[in-house]
Structure formats: C-alpha cells, structure tokens
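Student: sequence isn't available, so here's the structure alone:
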C-alpha cells in the first residue's frame, strides 16, 4: 500500500478530513525534496556552515535554511495551514493565502541532527500537526497545546533509505521511499516497541551534569549482569534524535536527553513542540512511553513555542523504571 492509499483509508476510518491526507502528502513531498539535497551533499552546495545563528543560539547550516524553505513552500501549497512554528524562526510563520478557517497548525524541525551533514551521517525532519482554534488569530498562544491533542505527528529519516514514519492516532507506521517511482510504500505497518530491550541512547559526555537518579540508572545499566539489573546493556548514540528514535521504534530500548545542571536557563536540551511531543506521540502509539522522568511528555502544557524539556522515550518498562529512580 502506498502512502496516498493508506492516508485515504486511515482518514476515513478515523473520521479525519481528507484535508489531513493532503497536508501529510505535502510534508512527504517536502521530505522527498530534502532527501534529494541531502543525497547530493557538498555537490549541492548546502553542507557548509553559515555565519548566522538561529533562535536556539545554534550555528546554521545552509541545508537548515534550505530545508526550512522547502517545508514552508510545501505547507503553503495546501492552503489548509493557518500557521507554522519552525526551529529556524524566532516567531511563527503565517500563511496569508490559507483558506478561511484553515484547520491546521504545524510545528517542525526541518533538519534534525544537521551537524551530521559534514560527516555524511543520518539526519531527519520532525513534524507535529495541531488543530487550529476556531477564528484563530496570529499569536504564539495558539500553538501552546498539549501533545495529547496532536492530530498527527511524524518524521522523515534521510539515511541509506529515505523513510517516513507517521501516526494519526491509530498506531505508528513506517513507509520507505522507492527511489525508482518516488512513492512512499508502506513497509513497516503498526510498529510495536518491546516492553524491554537492553539498549540505551544517551550523550555520556554529559554524565557529570545529570541529576543523581539519572547517574544511578546509567551506572546500574553499565554494571551489566554483575549489577542490580542482572543484564548486559548496549549504548548507542547517533547525535540525531530522528536516528536514535528510529532505532528504538524498530527494535526497542530507551532514548535519554535528561535534565542537565550545566544549563541553568532551561530544563532540557530538546524542544517540546517540534521534537519531544511528536516523537512522544509516535513512541506511545507504538506501545512505548514518553516522559520527562517526572511527568508525561504528552500532558505537558507548553509555556512558549521554543520551550525545552528533558526527554525519556522508549520501551515502557525502562521508562517506568527511570521514573521510579527519580521518585525515590
């Protein structure tokens, strides 16, 4: 089944408007265009670092800007999006040519893990689709919605194969882009994360800045079968949230970007609206769990559009255990 057929069937089953199918197809088209740029790498002149800094205080790559522009153009073509929040913009972007009462808002990270581009590493795009309130007005507040209210979420992974992973509230499903037909085909329907898998993804160089419960959890994992866990764990870290979450969706484990004492002006590293919430929806729709270590990610009430939060996502038994470490 290709993506278009899947969406038409899913929207009808879930009582979603056909406009949602149109919107997700536009995001898939953005993914195809970005995949082509990623594949060309330095040949396309998009892999160099620019002198500009984004709202996050991070140096921008040319591919960050190009990916953002592609997303905006594809979203604009649907006319069903009132406004969008992007990692690359300090304020929301509003579409002046949208239809009356355009039903959707989109939050997106156009190129997650862009520092990997210079190394030909895996990168991706993340998106969240939210309902636009009736008679929406241009303000940050309309985007400040709990993750539980997302209509759909997903990411596009640019790796050896280009893959689109989505959920519209009835499971998490993965599609692979056929390089010959340029069509996304359903290859991994209804992904399921095992309740336990002995593997974790974390930036271990930050260990000295973690809270004591997180330090203890990782120490217990590293102690292996001789320790209290009585199990040998592997560690993986791709420096791309899309790549690490994709591995967990495919085989299990837990992704951790915990609270960090070195960064006193924010609670975490990852952005709630366009990184943690959409990934949390995908994980939970696949039978996993999404937490900050103290609260459900999807229940958090955002306070600002670029808000950062801790993120613990993956196999439900491991996330439950990490929450127990923090409670005690």
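Tutor: Perfect, thanks for sending it. Given the structure is predicted, the values throughout are model-derived calculations rather than measurements.
Student: CA only for contacts and neighbour counts going forward, please
Tutor: OK.
Student: would you say residue 128 is within a strand?
Tutor: Yes - according to DSSP: H, G, I helix; E, B strand; the rest coil, residue 128 belongs to a strand.
Student: where's it relative to residue 91, distance?
Tutor: Per CA to CA, to the nearest Å, residue 128 is found 17 Å from residue 91.
Student: neighbour count winner among these two?
Tutor: residue 128 (28 against 15; other CA atoms under 10 Å).
Student: just give the closest residue to the more buried one, not the sequence neighbours.
Tutor: residue 153 (4.4 Å; CA to CA, 6 or more residues apart in numbering).
Student: can you give me the offset of whichever strand or helix holds the one you found from its chain's centre?
Tutor: Assigned by DSSP states H and E, residue 153 belongs to strand 152-158. Computed by CA atoms, centre = their mean, to the nearest Å, the separation of strand 152-158 from the middle of its chain amounts to 7 Å.
Student: residues contacting it, please?
Tutor: 28, 31, 35, 38, 122-130, 162-169, 242-243, 278-279, 281-282 (CA atoms under 8 Å, 6 or more residues apart in numbering).
Student: how about stretch 69-87?
Tutor: 19, 22-23, 26-27, 29-30, 33-34, 54-56, 68, 91-95, 97-99, 101-110, 132, 136, 143, 274, 305-306.
Student: alright, now check it against this:
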C-alpha cells in the first residue's frame, strides 16, 4: 500500500459509518494496545519470569498457565478504561460487569493456544464485540449475528491483527519500532475453493460418520469423486489456522466427536466460534457446525462448546451436504447405506 494507514486512523475513518462507531473504535483500540503489551511479554517469555507452568484450571476445566493469567489481566485492565458494560473471558467462570451504562459487551479468549508456546508456535487473542442489550448479561446469549465487530491477534514471527469491522475484514501488522498496527491488506476475501483441509487426523476413530466421509473423500482426491488432490494442514493453533485460511483458502474442522468432553464440540461459542464465524463470513467464507450456521446460534452458557467448520465456501458447503444426507441418529455410522452417495441419495 502506498500510504501507511495506522489502526488508529483506520478506526477514525470507520467510526462515523457505524452505529456506536466511536465506542466500537475505542474498544478495538484498547484491545490492540493490550495486545502490543502481550506480544512483548510472549516474546520475552522466561526472560521476564513467564515459565509456562500450569497454575490450576480455568473456569471451563482447561489447564491454565501463568501466561493465561497475565494475558487475562492485561485485557481486563485495558477494557476497564473502554466503553464496555460487561466482559466474558475464558479465564473466568462468570461475566464481569464493568460499566453498566456503557454501550458494548465483549467476549474474549485472552490467549488462545498457550500450550503451544513452549514449542514457539503462534498463539493469539480472539475477541467479539456486540451492542449491550437492555439486560446486560442476556446480551451474550443472543445469536452471533448480533456482533458488530470481531477479530483476533496472532503472536508469531509478526504480530498480526485481523479485524472484522463495518462488514469487511482487514489485516494489520505491528510495526515494532512505532508500536502501532499498520494496515497491510484491506477487504480480504477467502478463496471460494482451495483443495486444502486442516484437522487433527489422529482422532479419526472418534469422529462421527459425516466428518469421516468428508475427509476420506479429500484423501482419495482425484482417485475418488473429487476433482483435485488435497493438501492437509494442522497447526493446532486456532488463530494461525484462521489466518492461513484468509491468506490461502481451504477448510478447518474441529468437529464434535465420541470422546468424553468433545461430544458437543470443543471450541467455545462466544469467544472462539462466534468471532471466527464473523471474520469468515465478512471475508466471503463460511462457518458451520456441520448442521447449522454458527452465527445463527445463541449461547446458553458463557462457556458453551460447539463444533466449528470454517473456511472456503465450497469446503464448508460440502461438509454440510454430507451431514444433511445422514440423519443425526446415524452420525456415528460408517455404513455406505447412509453416506452421501449411498442407496438413498
């Protein structure tokens, strides 16, 4: 780009075009400032006392590391000075009310994928912003379509901010010298059809029938019914997987499966699936559970889990088509009778 557009100037231009635009811009700026601080802490790690050791479990039963606690504190501190009525964080059991008169609510995963840090793999912050309803806490239980902005930060070789705002998706890179995010890609669009998928294939024996059927078709490639040979990717970091899809296309699957604790899916709806779905849809992609559009779902609890299939429109559509061809009661079946091209299709 010819002109170096900072996040601040981008937000100032966008604010007049949106309802509550000034407040939304303030919240995004606060999250961005906290992410700059967090990026420095992650980069220094053990040099500043971050050991990566577990300090117990969070509100949803996941192992909690010292960096998770530090990230949560940073994000909370930043949002207390922003126009935020209430906050849901992965690291707390219940929503926290900040300023009841403020116009916005935020759901956040302060540091997604912290277990990857010891291997120097990219981790991130995921956030969702929505207008406050008349009842503050019920705001979080509205469908994902209620979101007015969302995004994520990737802490990797570069610190990258992906922002879904005003119905488009833009990408910013942190300039470490000026400590400002600079716009590098505007109006990002997901490729509609990329022969690439990401899934943890070691769990195949636990998957339900539709997911097995889709992945088997991809693996068969041109030797089967597909018109292309597929590549497989698996980073194990949600933010890194999402950024790759925005850059390259493809489909990411984190399905529900038969293991205890995974039967309703593993990712959290409010602060993982909802914001990722908004990013994907506003970038021309798609996001589904396999049976329902993610943005149509409303959470019943702050930490509700859900399956997530996201990415290129064709990939998500093909997974959903297989689910539609198999009744839920047969989800665990491998029988070709109930497959997409079985006797009844």
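Tutor: Great, that's in hand. Model, not experiment: these values are computed from the prediction.
Student: and the next helix or strand past the strand holding residue 153 of the first structure?
Tutor: strand 162-167.
Student: average gap between that following strand and the second structure?
Tutor: Aligned to the second structure and superposed, strand 162-167 of the first structure gives a mean residue distance of 0.7 Å (mean CA distance after the TM-score superposition for the first structure).
Student: what stretch of the second structure does that strand fall on?
Tutor: Using TM-score structural alignment, strand 162-167 of the first structure corresponds to residues 159-164 of the second structure.
Student: buried set for that stretch?
Tutor: 159-164 (16 or more other CA atoms under 10 Å).
Student: now stretch 266-275 of the first structure
Tutor: For stretch 266-275 of the first structure, the neighbour count (16+ other CA under 10 Å) marks 267-275 as buried.
Student: those residues in strands, which ones?
Tutor: Here DSSP state E is the test, and these give 270-271 as lying in strands.
Student: now the buried residues of stretch 266-275 of the first structure as TSV including distance to residue 260 of the first structure?
Tutor: Shown next, in TSV, are these (distance: CA to CA, whole Å):
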residue	distance to residue 260 of the first structure
267	7
268	6
269	8
270	11
271	14
272	16
273	19
274	20
275	18
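Student: in a strand, residue 319 of the first structure, correct?
Tutor: No - counting by three-state DSSP, residue 319 of the first structure is not found in a strand; it is helix.
Student: that one pairs with which position in the second structure?
Tutor: Aligned partner of residue 319 of the first structure by TM-score structural alignment: residue 316.
Student: touching, its match and residue 309? I think so.
Tutor: Yes - if you go by CA atoms under 8 Å, residue 316 of the second structure and residue 309 touch, sitting 6.4 Å apart.
Student: could you check how far stretch 119-128 of the second structure is from the centre of its chain?
Tutor: That offset, for stretch 119-128 of the second structure, works out to 10 Å (CA atoms, centre = their mean).
Student: just the buried residues of that stretch, please?
Tutor: Counting neighbours by 16+ other CA under 10 Å, stretch 119-128 of the second structure gives 121-128 as buried.
Student: quick one, helices of the second structure?
Tutor: Secondary structure of the second structure (DSSP state H): helices located at 7-14, 21-44, 66-79, 209-220, 238-248, 274-282, 313-324.
Student: picking that back up, measure the match of residue 319 of the first structure to residue 292 of the second structure for me?
Tutor: 11 Å.
Student: then residue 76 of the second structure?
Tutor: From residue 76 of the second structure to residue 292 of the second structure the distance is 32 Å (CA to CA).
Student: and the two? which has more neighbours close in?
Tutor: residue 76 (20 against 13).
Student: so what does the more buried one match up with in the first structure?
Tutor: Match for residue 76 of the second structure (TM-score structural alignment): residue 72.
Student: what's the answer for residue 41 of the second structure, then?
Tutor: So residue 41 of the second structure corresponds to residue 37, using TM-score structural alignment.
Student: any idea how far residue 183 of the first structure is from its match?
Tutor: 17 Å.
Student: next: residue 166 of the first structure.
Tutor: On the measure of CA to CA, residue 166 of the first structure and residue 183 of the first structure end up 15 Å apart.
Student: likewise for residue 258 of the first structure?
Tutor: 37 Å.
Student: neighbour count: those two, which is higher?
Tutor: residue 258 (24 against 17).
Student: quick check: closest non-adjacent residue to that one.
Tutor: Closest to residue 258 of the first structure by CA to CA, 6+ apart is residue 310, at 4.7 Å.
Student: how much space between the corresponding residue of the second structure for the one you found and residue 94 of the second structure?
Tutor: By TM-score structural alignment, residue 310 of the first structure lines up with residue 307 in the second structure. To residue 94 of the second structure, residue 307 of the second structure is 22 Å away according to CA to CA.
Student: how about the spatially most central residue of the second structure: what's its closest non-neighbour residue?
Tutor: In the second structure, the centroid-proximal residue (CA atoms, centre = their mean) is residue 276; its distance is 3.5 Å. Leaving aside its sequence neighbours, residue 276 of the second structure sits nearest to residue 151 (CA to CA, 6+ apart; 7.1 Å).
Student: same question for residue 325 of the first structure.
Tutor: Closest to residue 325 of the first structure by CA to CA, 6+ apart is residue 213, at 5.4 Å.
Student: can you map out the strands along the stretch 101-250 of the first structure?
Tutor: 104-112, 123-131, 152-158, 162-167, 173-178, 183-188, 199-201, 234-236 (DSSP state E, counting those that start in this stretch).
Student: tell me who's in contact with the aligned residue in the second structure for residue 8 of the first structure.
Tutor: Under the alignment (TM-score structural alignment), residue 8 of the first structure pairs with residue 12 of the second structure. Applying CA under 8 Å, 6+ apart to residue 12 of the second structure gives the contacts 22, 25.
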